[in-house]
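1. model the structure of this input:
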Amino acid sequence: MKKNNYSHRHSKVVPRCGPLVPEGGNLYRSLINIFSLIGICLFFILSPVIGKVPGFSKPVVKASFVSENKLPMLTGSGAPEITAQGVFVMDMDSGTILFDKNPHLLLKPASLTKIMTSLIAMDYYQDDSILKVVNGQSSLGNTADLIKGDELTASNVFYALLVPSGNDAAVTLAENYPGGYRTFLEKMNQKVTDLGLRNTHFANVSGVESPNHYTTAYDIAMIARNALTRQRFASIVSTKNITIQSLKGHNYSLSSTNILLGKPGILGVKTGWTPESGECLVLLVERDGHKVLISLLDSKDRFGEGDKLIKWVYDNYTWQ
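-> Model (predicted):
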C-alpha cells in the first residue's frame, strides 16, 4: 500500500513542547532555540485566553436560554388560526418557542417602539431626574397630554410613555438626552445591534409611520424580554391606571392602552397601532408559575388573538 507522505510531511509543522536535548554545537544557540520553542508553545496554548490571533475573527456566540425549570411539552392540539402577520410565543424561563408565524417577517411596530425607547431612557435617567416637556400636546399621534414647558421627574415621564403610550413622553425623553433626539435614536439602533438582532431599525422614538421603521415578531419579543429584566419597566407596564403630578403642580391621569390588564395572570406589556402597522401587541402572562411572552404584529384583533393564544398555550402545554 502506498504511504501517505502528505500527512506525514505536514505533521511536522505542529510545534512540539517536549524536552529538547542539544546534539552538539553551540550550547548558547541551543538554549535560545529551546526558549524560542517554549515561547511558541505557550503562545498556542494561551492565545485563546490572552487575546485573538491577528486576522482571526471569533464568531459572536449569543447567550442561550438556560433553565433549571421544567420544559413545556405540547400535549394537546395545534395552535388556533391567527390573523396577525407576525407571531412569536415563547416560554420565558427556558426560551422554548411555543408557537410562531412569520417570526422574521419585517413589519411595522407602531408604539411597540416605545419598549426600546424606555430601555435607552432607563439606562440613562435616574427616577428623580428632572425633564422639561418639549413638544407636549403638539406631538403627532397618541399623547399623554403633557403641557409644553412643564417639568416632570423621569419616573413620571416613563409612566406617560408606557401607560397611555404618549408620543409626547417619547419625544421628551429623547430631547432631554445628551446630544438630543438624534443621539437618542442612534442609541436605540445601537442597542438593537448589541442584542444581536438583525431585522429591526428605528427611524423615530415613538413609532409613528416611517419608511425605514420596522421590526419582526421575534425581534420585538427579544427586546421586550430584555426590558422585562428591569424592575422599573416591569412595574410600569403592569399599571392599569395612575395619576402623576409635575413639579409645577399639574396632574395627569393616565390609563393603559392594554385592555387585557386586570385579567388573571396578565402582567403587561405594550400595545401599538397605526393605519399601516395594524394592531400590535406584546403580552406577558403567568399561570401556575409559568411565564409566557407573546408578540403579535399586524393583527385584525390583537386582544382577542392574544387572549386566544394564552388559552391555547396553557390548555395544550404541560411543563415536565
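
2. CA only for contacts and neighbour counts going forward, please
-> Fine.

3. how about the strands in the stretch 201-320 of the chain?
-> Assigned by DSSP state E, counting those that start in this stretch, the strands in the stretch 201-320 of the chain fall at 241-245, 251-255, 266-274, 278-287, 290-299, 317-319.

4. what do you get for the stretch 1-150 of the chain?
-> For the stretch 1-150 of the chain, the strands defined by DSSP E, counting those that start in this stretch occupy 72-74, 86-91, 97-101, 130-132.

5. mean neighbour count, those strands: which tops it?
-> strand 86-91 (a mean of 25; mean count of other C-alpha atoms under 10 Å).

6. out of the strands of the stretch 201-320 of the chain, flag the one nearest Asp145.
-> strand 251-255 (7.7 Å; C-alpha to C-alpha).

7. name the residues that touch the closest one?
-> Residues lying outside strand 251-255 but in contact with it, judged by C-alpha atoms under 8 Å, 6 or more residues apart in numbering, are 144-146, 159-160, 163-164, 240-245.

8. is it possible to get TSV of those residues that adds neighbour count and distance to Ile130?
-> Shown next, in TSV, are the contacts of strand 251-255 (neighbours: other C-alpha atoms under 10 Å; distance: C-alpha to C-alpha, whole Å):
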residue	neighbour count	distance to Ile130
Ala144	24	17
Asp145	19	18
Leu146	27	14
Tyr159	28	14
Ala160	29	14
Val163	26	19
Pro164	24	20
Lys240	18	24
Asn241	14	23
Ile242	16	19
Thr243	12	18
Ile244	17	14
Gln245	14	13
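
9. to compare against the first, here's the next sequence to fold:
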Amino acid sequence: MKKIISCLLITVICMFQMQSVSAQSIQIQLHSKYAYLYDRETSLVYYEKKSDEKIFPASMTKIVTVSLALEKIDDLSETVTIQASDLKGLAESHATVAGFYVGERVTYEDLIYGALLPSGADACNALARVTYGSLSNLVDAMNQRVTDLNLKNTHFMNVTGLHDDHHYTTVHEMAILLNSALSNSEFVKVFETRKHTSSKGNHQWTSSLQRGKDYKNIDIQKIDGGKSGFTDEAQLTFASTMTIDHHQFILVTAYAKGQYTQNHVQDAVTVCQYMNDHFHQIVFYKKDEEIESYWITKSLKIQYKLNAPQDITILCDKNITKSDIDITIDSPTFIESPIQKGDSLGTITFYYENQVLYKYSLEATKTIESSIIEVLLYYLILFGFPLIIVGIIITRFKRKRRT
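-> Predicted structure coming up:
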C-alpha cells in the first residue's frame, strides 16, 4: 500500500512548473470566489481566479489526511477498534462524522471511505491514531508533505479541516496536494466512488458529487471524482477531477456561499461542460513517432533517434487547428555519451499567434553508455584515421618530389 514514494513527489514537483494558456484561457462565471483549473498531463492552467490568495480548505483537508494514511497501510482488510478518543470533542464542534461508535471493529478500508465520502472526522481521528500514532504526528506528516512539495502558502493544524485561523491553503496549492494524492491508485478508487457500504453493511455513505445529484438533481456523470468541505468561514470548497477529450483536469474551488446550495458541485459541472463544448485535443506527435535525431560523441553508436514516449497533445480552443500552431525544436546537434534516461535533450515550443502556448521538455527515453574500449575506438576513428590519411598524402608528396 505504500505506493507514493519520494521519486513520485519529485515528479509532482516538476510537473507543477505551471504554464498559463493565456491565448485560450476560459471566460466563465462561477459561484465560487476562488478557482484553479489545470491539465494534469501538460500542467497548463486554463482558469484561475484569486488562485494564490489564502483560503480555508475545510474538509478538502481530508484529501491529505487519507493519502498520507494510505502510505502506512499494507492491508486494507485489516481490522481496528474505534476508541473513545477518536470521537472526543466532535459532537461539541459539530463535526461531520461517518457514524462509528466506541468499540466498533472496522477495517482500514472502512476508515478510508468513511473519511472521504461522508467526510467523517471520526474516521480521520482513528486513521491518525492507527497509522501515525497520534493526531499531532499525522499533522506533522501533512506539513512535511507541504514542505516536500515546496508549497509556501499552506499550513495544517488538524486532520479534519475544522476551522483554525492557522489552518489554510490556496486553491492552487490544494490542486498540487490533490495531484500528489492521485498518484496512489487506492486513493483514486475511493475519490471517484459515488456510494459505498461499510464492510459489515451497517454504514452507507455517499460522496460530495452524489449529494449534488441527490439534493439538486445536478448531472454529475462527466465528473470523475470530488471532495467537498464546508465551514462558516470557508463556505463551500471543492476539489474535483474531470476528463476532457482524454486529458484529466483538476479543478479546485473555494468560497461558494450557501451550505445546502450545492453551488460547489454546480461550479464543477459548469466548468466541465464549458470545456467539453469549447475545447478539443490536437495531437502533434503520436507515440513512437520520431521527434528529433542527435549525433552522439564518445560512442560508436553514432546517432540517437528520440521518439515520442507517448502521444504529445494539447487541449485547445475548438477555433484553433493544428495548422494554426507553429512548432520550434530547440535541441543540440551533438550529445555526449554517457546519456542517462531522463536527461534533458532540449524543448519543443508551441506558438499560437506568436504567443507561447506550451513548452514540452525533450528527455532521453533510454540510457546510452560507452565502454572504455568504445571510447578509445571512437577517438582512434576521430583522430587516428585523419592522421593516417595525412601521413599517406605526405608520403606520396615526398615520393613525387624524389622522382
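
10. what's the TM-score here?
-> Scored against TM-score structural alignment, normalised by the length of structure 1, the superposed chains reach a TM-score of 0.73; 253 aligned residues with a C-alpha RMSD of 2.5 Å.

11. Val134 of structure 1: which of the contacts of strand 251-255 of structure 1 is nearest?
-> So of those, ranked by how close each gets to Val134 of structure 1 (C-alpha to C-alpha), first place is Leu146, at 9.2 Å.

12. and the closest one, what pairs with it in structure 2?
-> In structure 2, the residue matched to Leu146 of structure 1 (TM-score structural alignment) is Phe100.

13. that older thread, can you put the strands of the stretch 201-320 of structure 1 in JSON lines and add distance to Ala224 of structure 1?
-> Compiled in JSON lines, the strands of the stretch 201-320 of structure 1 are given as follows (distance: least, C-alpha to C-alpha, whole Å):
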{"stretch": "strand 241-245", "distance to Ala224 of structure 1": "21"}
{"stretch": "strand 251-255", "distance to Ala224 of structure 1": "20"}
{"stretch": "strand 266-274", "distance to Ala224 of structure 1": "8"}
{"stretch": "strand 278-287", "distance to Ala224 of structure 1": "8"}
{"stretch": "strand 290-299", "distance to Ala224 of structure 1": "9"}
{"stretch": "strand 317-319", "distance to Ala224 of structure 1": "23"}
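
14. out of the contacts of strand 251-255 of structure 1, which is nearest to Lys308 of structure 1?
-> Lys240 (21.1 Å).

15. what about the residue lying closest to His104 of structure 1 once chain neighbours are set aside, how many neighbours?
-> Nearest residue to His104 of structure 1, sequence neighbours excluded (C-alpha to C-alpha, 6 or more residues apart in numbering): Thr216, at 5.2 Å. Using other C-alpha atoms under 10 Å, Thr216 of structure 1 has 28 other residues around it.

16. structure 2: which residue goes with Thr216 of structure 1?
-> Using TM-score structural alignment, Thr216 of structure 1 pairs with Thr170 in structure 2.

17. now do Ser253 of structure 1
-> Using TM-score structural alignment, Ser253 of structure 1 sits opposite Gln204 in structure 2.

18. compared with structure 2, how much does stretch 303-311 of structure 1 deviate?
-> Its aligned residues in structure 2 lie a mean 1.5 Å from stretch 303-311 of structure 1 after superposition (mean C-alpha distance after the TM-score superposition for structure 1).

19. in structure 2, what range does that stretch match?
-> The aligned range for stretch 303-311 of structure 1 is 265-273, by TM-score structural alignment.

20. tell me which residues are up against that stretch.
-> 28, 30-32, 208-209, 212, 218-220, 222-223, 238, 240, 242, 244, 251.

21. stretch 235-246 of structure 2 too?
-> Outside stretch 235-246 of structure 2, the residues touching it (C-alpha under 8 Å, 6+ apart) are 32, 57-60, 174-175, 178, 222-230, 248-259, 263-265, 268, 272, 275-276, 280-281, 315.

22. just checking, Ser51 of structure 2 touches Ala35?
-> Yes. Under the criterion of C-alpha atoms under 8 Å, Ser51 of structure 2 makes contact with Ala35 at 5.9 Å.

23. okay, and the common contacts of these two?
-> By C-alpha under 8 Å, 6+ apart, Ser51 of structure 2 and Ala35 have these common neighbours: Val171, His172.

24. and Asp326 of structure 2, what is it in contact with?
-> By C-alpha under 8 Å, 6+ apart, Asp326 of structure 2 lies in contact with Phe350, Tyr351, Tyr352.

25. and the helix or strand containing it, which stretch of structure 1?
-> According to DSSP states H and E, Asp326 of structure 2 maps onto strand 325-330. Under TM-score structural alignment, there is no match for strand 325-330 of structure 2 anywhere in structure 1.

26. what helices and strands are in contact with whichever helix or strand comes after that strand?
-> Note on strand 325-330 of structure 2: by DSSP H and E, the next helix or strand toward the C-terminus is strand 334-336. Contacts defined by 3 or more C-alpha pairs under 8 Å, 6 or more residues apart in numbering; DSSP states H and E place strand 334-336 of structure 2 against strand 290-297.
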